[in-house]
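Asks: sequence and predicted structure below; questions after.
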Amino acid sequence: MKLQNGTYATRALNERLPIELGRLPRDIAGTIEWFLQKYEVPQKELAANLGVSEGRVSQILCGDTNLTLRSLAAVAAALDAHFEVRLVPNDPQRKAEEPSRGAGDVEAPDDLINR
């Protein structure tokens, strides 16, 4: 899909932006929750490592919080981990052209990410 003119680009942005603003925090929260479950890290431990309340960790995990990059970096550091980010096309035809991932790459299961 090529965005050929400003009108089309603006319309596409206006249609997709609310969808992405809803999806991204849930995907991130699902990924953090998956990590906590997989590595058996209690929310209480994450809260202590971050220096925040358990309530704040619950807010992060609910996926309704607009997290800053600094907050995400703090979560990763507190878990002695890092985030891997991919930008994936919505168009299934373009998605099929995407290169395969390496054997060491792990993604959170869809059932945790797509709530």
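Replies: Received, thanks. Owing to the predicted nature of the structure, the values given are computational and were not obtained by experimental measurement. Numbering: from 1, shown residues only.
Asks: please count neighbours and contacts with C-alpha atoms only from this point.
Replies: Will do.
Asks: count of residues packed around residue 73?
Replies: Using other CA atoms under 10 Å, residue 73 has 14 neighbouring residues.
Asks: spatially nearest residue to it, not counting backbone neighbours?
Replies: residue 82 (7.7 Å; CA to CA, 6 or more residues apart in numbering).
Asks: which SSE is the one you found in?
Replies: Counting by DSSP states H and E, no helix or strand carries residue 82.
Asks: take this one as well and set it beside the first:
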Amino acid sequence: MIRLQDWIDEFQGDPDYEFDKLAVEVGEQIFARMEELGMTQADLARQMGVSRARISQILRGNDNLTLKSIVGVAIGLESRVDVQLKPVRSIGRLSRRDCRPVIRMGAHMVGEDPPASVLAAAA
């Protein structure tokens, strides 16, 4: 039987996996900041001048956001964006931590949990 971590390790460094993981992490950060501010999706949509459906898309991670869109969300959440590219520490098999992209929104660091889609697929 394959372990979840083995399955996750297999996809480390795969561009599609890394993109999906990052999209979910960004959505989680946005949602956490909204909760801190007591802001609803409708509130954020009004703040940004977009539809509530657009905010829902962003939160689900179903969209390839541009940097401009991410900055717009951050401004709507009274935050700023800080993107860092982290070097891979070893050649060969990459660890989950080595591959993990880092995006900060305000003081919030992205989580390290795998995306829900990965957990559901492994179940």
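Replies: Perfect, I can see it now. What you are looking at is a predicted structure, and each value in this text was computed from that prediction instead of being measured.
Asks: ok so, going back, and the residue nearest to residue 73 of the first structure, how many residues sit next to it?
Replies: 13.
Asks: how close does the counterpart of it in the second structure sit to residue 121 of the second structure?
Replies: Mapped onto the second structure by TM-score structural alignment, residue 82 of the first structure lines up with residue 80. Relative to residue 121 of the second structure, residue 80 of the second structure is positioned 34 Å away (CA to CA, to the nearest Å).
Asks: then residue 7 of the second structure?
Replies: Shown here: residue 7 of the second structure relative to residue 121 of the second structure, a distance of 10 Å by CA to CA.
Asks: cool, and residue 83 of the second structure?
Replies: The gap separating residue 83 of the second structure from residue 121 of the second structure is 29 Å, by CA to CA.
Asks: who has more neighbours, these two?
Replies: Between residue 83 of the second structure and residue 121, counted using other CA under 10 Å, residue 83 has the larger neighbour count: 12 against 9.
Asks: buried residues in the helix or strand where the more buried one lies?
Replies: Under the criterion of DSSP H and E, residue 83 of the second structure resides in strand 81-84. The neighbour-count check on strand 81-84 of the second structure (16 or more other CA atoms under 10 Å) flags residue 81 as buried.
Asks: just stretch 34-48 of the second structure next, same as before
Replies: Buried, per 16+ other CA under 10 Å, within stretch 34-48 of the second structure: 34, 41, 43-45, 48.
Asks: ok, stretch 19-39 of the second structure next?
Replies: For stretch 19-39 of the second structure, by 16+ other CA under 10 Å, it's 20-31, 33-34.
Asks: having no further points to raise, I will conclude here.
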